[in-house]
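whatever this is, show me its structure:
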Amino acid sequence: MDEIRSLKEEIRRAERNPNKTSSQRRKAYERVLQLANSTDVASKKLATDTIKDFFADFPEYQDQAINAVYDLCEDPDRDTRLAGYNAIASLSRTDGKWVVRNADVLVQLLQIDDENEVAVVKQILQQHIDLDATRTFKVLCDQCTFDPDSPHPEEAARLRNLVINFLKERYRPCVSRVVKTDEVWDVLFHGLLKVCCAVGTSSSSSSCALLGCSSSLF
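This next block holds a predicted model:
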């Protein structure tokens, strides 16, 4: 715990430094990233809470930071996983270029068995729709279409159903309010149209119902 207190003080000093790319801030950030590999829950929590504060200032560490957060999303400790999910949202808000990759990871996380955790993932996916509707819808729709000759068609079909159910569940409170421009509507409408054309299952019926809803907005 002394090490954590020491690092927190180092972070506070670094945050007061007006030079965002100073060696002082870099050193503090490097220590923060190392915490992601710790076995201590408090250390990992500090990492998920703090990575976002340095993320935009050190692009050379962004891949390492993103991968550290993804690893924390698979941590054995539930609270650490939840903190990891929320860290994904923070990083997407900090640097929008990661929206697509992060949204794709969140879609995969819809397969989690714990309903409470899935609810958090859905909230963060909703935040991504609010943040960048066009690119997030493209990720969602791309996950709904897959090659039937793929190595794991059953897993792909299950994921497709989860995505369609998410869109159906969130349509009125979330999706419909952001389908306000031609670009956003085009991505969602044509993405769902591809599903309707490609799939002859109940999930296709759900996607076609969503298709009708989205078309009624224009």
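
contacts, neighbours, all on C-alpha from now
OK.

from residue 102, how far off is residue 63?
With distances taken as C-alpha to C-alpha, to the nearest Å, residue 63 is found 12 Å from residue 102.

the two: who's more crowded?
Using other C-alpha atoms under 10 Å, the more surrounded residue of residue 63 and residue 102 is residue 102, with 23 against 12.

show me what the host helix or strand of the more buried one is packed against.
Residue 102 is part of helix 99-109 when elements are defined by DSSP states H and E. Judged by 3 or more C-alpha pairs under 8 Å, 6 or more residues apart in numbering; DSSP states H and E, helix 99-109 is in contact with helix 78-94, helix 115-131, helix 133-144.

can you list those in TSV and add distance to residue 207 and mean neighbour count?
Output for the helices and strands packed on helix 99-109, formatted as TSV (distance: least, C-alpha to C-alpha, whole Å; neighbours: other C-alpha atoms under 10 Å):
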stretch	distance to residue 207	mean neighbour count
helix 78-94	26	21
helix 115-131	18	18
helix 133-144	9	23
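
another sequence for comparison is provided below:
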Amino acid sequence: MDKVDALYKKYDILASAGDKVSEHEKDYLDILESVKGTPSEKRLASQFIARFFKSFPHLAEKAIDAQLDLCEDADVAIRKQAIKDLPSFCKESKEYVPKIADVLAQLLLTEDHTELLVHPALAGHPGQAGRPGNAGRSLSPRYYPGKGEGS
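Next up is the predicted model:
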């Protein structure tokens, strides 16, 4: 079985465990370790880490660090996937919002225009959700070519 298939198997184990998901910590740790794997493994890891984050609160720091490593990956597709998955961490654990916000602020400085496309997806992050006037608002208009300041 290749490593991608193994990751899917671990996902299936965790997803079907229901209330007993915490008994499968080894599977989640294996998913966390897969951030060091191939590009396919990294993209899956990003999604799976976020999906089961709330089930392993004692591994929260390790999970967030793994996700943030993916946000700094050399492959733009992996970075975009990892950034898209960040808001789910904020929804589950508000105490990590400042740390994740700091990382997002650094990531907003990117010069890669394809990466700029994921930034609007972050506009509805939990810290802004439900506040009047924030629906569909970008984090900062100066980072979008042709819009706002600095264009």
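
ok, back up a step: tell me which of the helices and strands packed on helix 99-109 of structure 1 sits nearest to residue 166 of structure 1.
Distance to residue 166 of structure 1, taken as C-alpha to C-alpha, is lowest for helix 115-131 among these, at 7.4 Å.

contacts for the closest one?
Contact with helix 115-131 of structure 1 is made by 82, 85-86, 89, 92-93, 99, 103, 106-107, 109-112, 136-137, 166, 170, 174-175, 178, as judged by C-alpha atoms under 8 Å, 6 or more residues apart in numbering.

relative to helix 99-109, how tilted is it?
Angle between the axes of helix 115-131 of structure 1 and helix 99-109 is 160 degrees (criterion: axes from the mean of the first three to the mean of the last three C-alpha atoms, to 10 degrees).

what about helix 115-131 of structure 1, distance to the chain center?
Mean-position distance between helix 115-131 of structure 1 and its chain equals 8 Å (C-alpha atoms, centre = their mean, to the nearest Å).

and residue 46 of structure 1, how many neighbours?
Neighbour count of residue 46 of structure 1, defined by other C-alpha under 10 Å: 19.

that one matches what in structure 2?
Taking TM-score structural alignment, the alignment pairs residue 46 of structure 1 with residue 44 from structure 2.

please, where are all the helices along structure 1?
Using DSSP state H, the helices of structure 1 run over residues 2-15, 23-35, 41-55, 62-72, 78-94, 99-109, 115-131, 133-144, 153-170, 176-178, 182-198, 202-215.

thought residue 85 was touching residue 47 of structure 2, still the case?
Yes. Between residue 47 of structure 2 and residue 85 a contact is recorded at 6.5 Å, counting by C-alpha atoms under 8 Å.

quick check: residue 88 of structure 2 vs residue 143 of structure 2, distance?
For residue 88 of structure 2 relative to residue 143 of structure 2 (C-alpha to C-alpha), the value is 23 Å.

good, wrapping up.
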